[in-house]
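Peer 1: With the input below, show me the fold.
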Amino acid sequence: MFTVPTPTVAIAGSADRFPVRRIFCVGQNYADHTREMGGDPDRQPPFFFSKPADAVVDTDAELPHPPQTHDLHHEVELVIALHSGGSDIAVADALRHVFGHGVGIDLTRRDLQAAAKAAGRPWDMAKGFDASAPVGPLTRGGPPAAAGIALTIDGEPRQSGNIDQMIWSVAEVIATLSGLVTLAPGDLVFTGTPAGVGPIRPGQEVRGTLDGAAPITVRFRP
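Peer 2: Predicted coordinates:
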């Protein structure tokens, strides 16, 4: 027989690590990004997609450029880690399930996503590929109501926003998601990205930051 290791995320200030069960992602949760992607920013119910748990990548990793894409994009996001879960969680109770928070990068093969959209097909291979979810060390506790979030490539600013600009709050996201699936300890939730998404080229260094949390930095091999 063989054993399959459990993917984990670092915890700031601790030798312990957070075991990852599943990764859920919210699409178009910032009005400016929604417009950027050609959508309507009016407050519609959030939609979700997922990534495999072993897509997580620690900070300071060196990554190969993903195969089958000529348009790899960055999307910096607030990430929420859950220590408990359930179904049909009330908004008022949602933050009680949060273990910690951090900053992550939703890597996207944009050309594959565009082709899937045009054909009415799922996005799985555009979003859920190997090493597509870099996540920085988690800070224990829920996120602040407002905090700057940003991304640079080779030190040049590409994305900048504040998590208070989210259309759906963290509590609302958790509550809505729990009405679709039963949430559980170990679940991660990527909560959406501000405007400014764009391409990553081989050889570049990508750094995501969130005020009050440890950064995430990954480098792509030339």
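Peer 1: CA atoms for contacts and neighbours, from now on please.
Peer 2: OK.
Peer 1: wait, is Leu177 part of a strand?
Peer 2: No. Per DSSP: H, G, I helix; E, B strand; the rest coil, Leu177 lies outside any strand segment and is helix.
Peer 1: Can you give me the distance of it to Pro46?
Peer 2: Using C-alpha to C-alpha, to the nearest Å, one obtains 9 Å as the distance from Leu177 to Pro46.
Peer 1: And this one, please, so the two structures can be compared:
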Amino acid sequence: MNRSEFVFAPPPVPSVAVEGGSLRFPVRRIFCVGLNYADHAREMGKDPGAEPPFFFTKPADAVVESGATIPYPSMTGNLHHEIELVAALGSGGADIPVEEALGHVWGYAAGIDLTKRDLQKKARDEGKPWDFSKGFDQSAPIGALRPAARIGHPQSGRIALSVNGEPRQAGDLSDMILGVAEVIAEISKYVRLAPGDLIFTGTPAGVGPLRPGDRIEGEIAGVGAASLAIAS
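Peer 2: All right, here's what the predicted structure looks like:
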């Protein structure tokens, strides 16, 4: 179809920078993993032995370029940061075996899952969906992707985040309850994964509030960094 066949011009394709050049990675969907680090599950009042990781989504256009300044979002007084390893898929499928899953990963990046914690808690307590606490505008800042062909598939390494230079989160990728391969295999049981899908794989302990004027910096050893600022 060309543009004349649409009621209005289609929006631009959301995309993420690729390290070392001008290429962009087009984003199809964003999947996220909740409670994938035991220490974070416990700080959220959950028992990681009884409540396994689970999945939710964000819209593709929630992505934000690293280094951007974004407004403090509406309808919240408790915005939280969550640093995460992001896997970007270059191919996909349904019912992907664990042993084949990493072959579908094109690259990795550091990402920050922004969360309206007050809305999330209220929705959870009332047994309602938390879409508006996770899938709001500009809720998925992400650094430049590094191809897996160059860096391999990180199984361990420091993952950390600071706010205004103050350390907030620190952990190791090896602490994930479900590794990247297991996450891909599990999600593919429910939906057919495809090129352009991003997976935010969960966050370590230390999540906390952000305020107008804050500067956030996250990093993952061997993968890269992501930063953003909250407008004053």
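Peer 1: Need the TM-score between these chains.
Peer 2: Put the two chains on top of each other and the TM-score (TM-score structural alignment, normalised by the length of the first structure) is 0.98; 222 aligned residues with a C-alpha RMSD of 1.0 Å.
Peer 1: about what we covered before: what about Leu177 and Pro46 of the first structure, which has more around it?
Peer 2: Comparing Leu177 of the first structure with Pro46 by neighbour count (other C-alpha atoms under 10 Å), the higher total belongs to Leu177, at 22 against 15.
Peer 1: what lines up against the more buried one once you look at the second structure?
Peer 2: Under the alignment (TM-score structural alignment), Leu177 of the first structure pairs with Ile187 of the second structure.
Peer 1: Return the residues in contact with its match.
Peer 2: By C-alpha atoms under 8 Å, 6 or more residues apart in numbering, the contact list for Ile187 of the second structure reads 55, 193.
Peer 1: The equivalent of Phe220 of the first structure over in the second structure: neighbouring residues, count only.
Peer 2: When the second structure is aligned by TM-score structural alignment, the residue opposite Phe220 of the first structure is Ile230. Per other C-alpha under 10 Å, the neighbour tally for Ile230 of the second structure reads 17.
Peer 1: What lines up with Ile30 of the second structure in the first structure?
Peer 2: Ile30 of the second structure maps onto Ile23 in the first structure when the alignment is built from TM-score structural alignment.
Peer 1: How much space separates its match from Ala184 of the first structure?
Peer 2: 11 Å.
Peer 1: swap in His101 of the first structure?
Peer 2: When His101 of the first structure is compared with Ala184 of the first structure (using C-alpha to C-alpha), they lie 16 Å apart.
Peer 1: Pick out the residue closest to the middle of the first structure.
Peer 2: Phe190 (3.3 Å; C-alpha atoms, centre = their mean).
Peer 1: any idea what Pro52 of the first structure aligns with in the second structure?
Peer 2: Correspondence of Pro52 of the first structure to the second structure, assessed by TM-score structural alignment: Pro59.
Peer 1: Pro66 of the first structure now?
Peer 2: When the second structure is aligned by TM-score structural alignment, the residue opposite Pro66 of the first structure is Pro73.
Peer 1: Let me see the contact set for that match.
Peer 2: Counting by C-alpha under 8 Å, 6+ apart, Pro73 of the second structure touches 79, 137.
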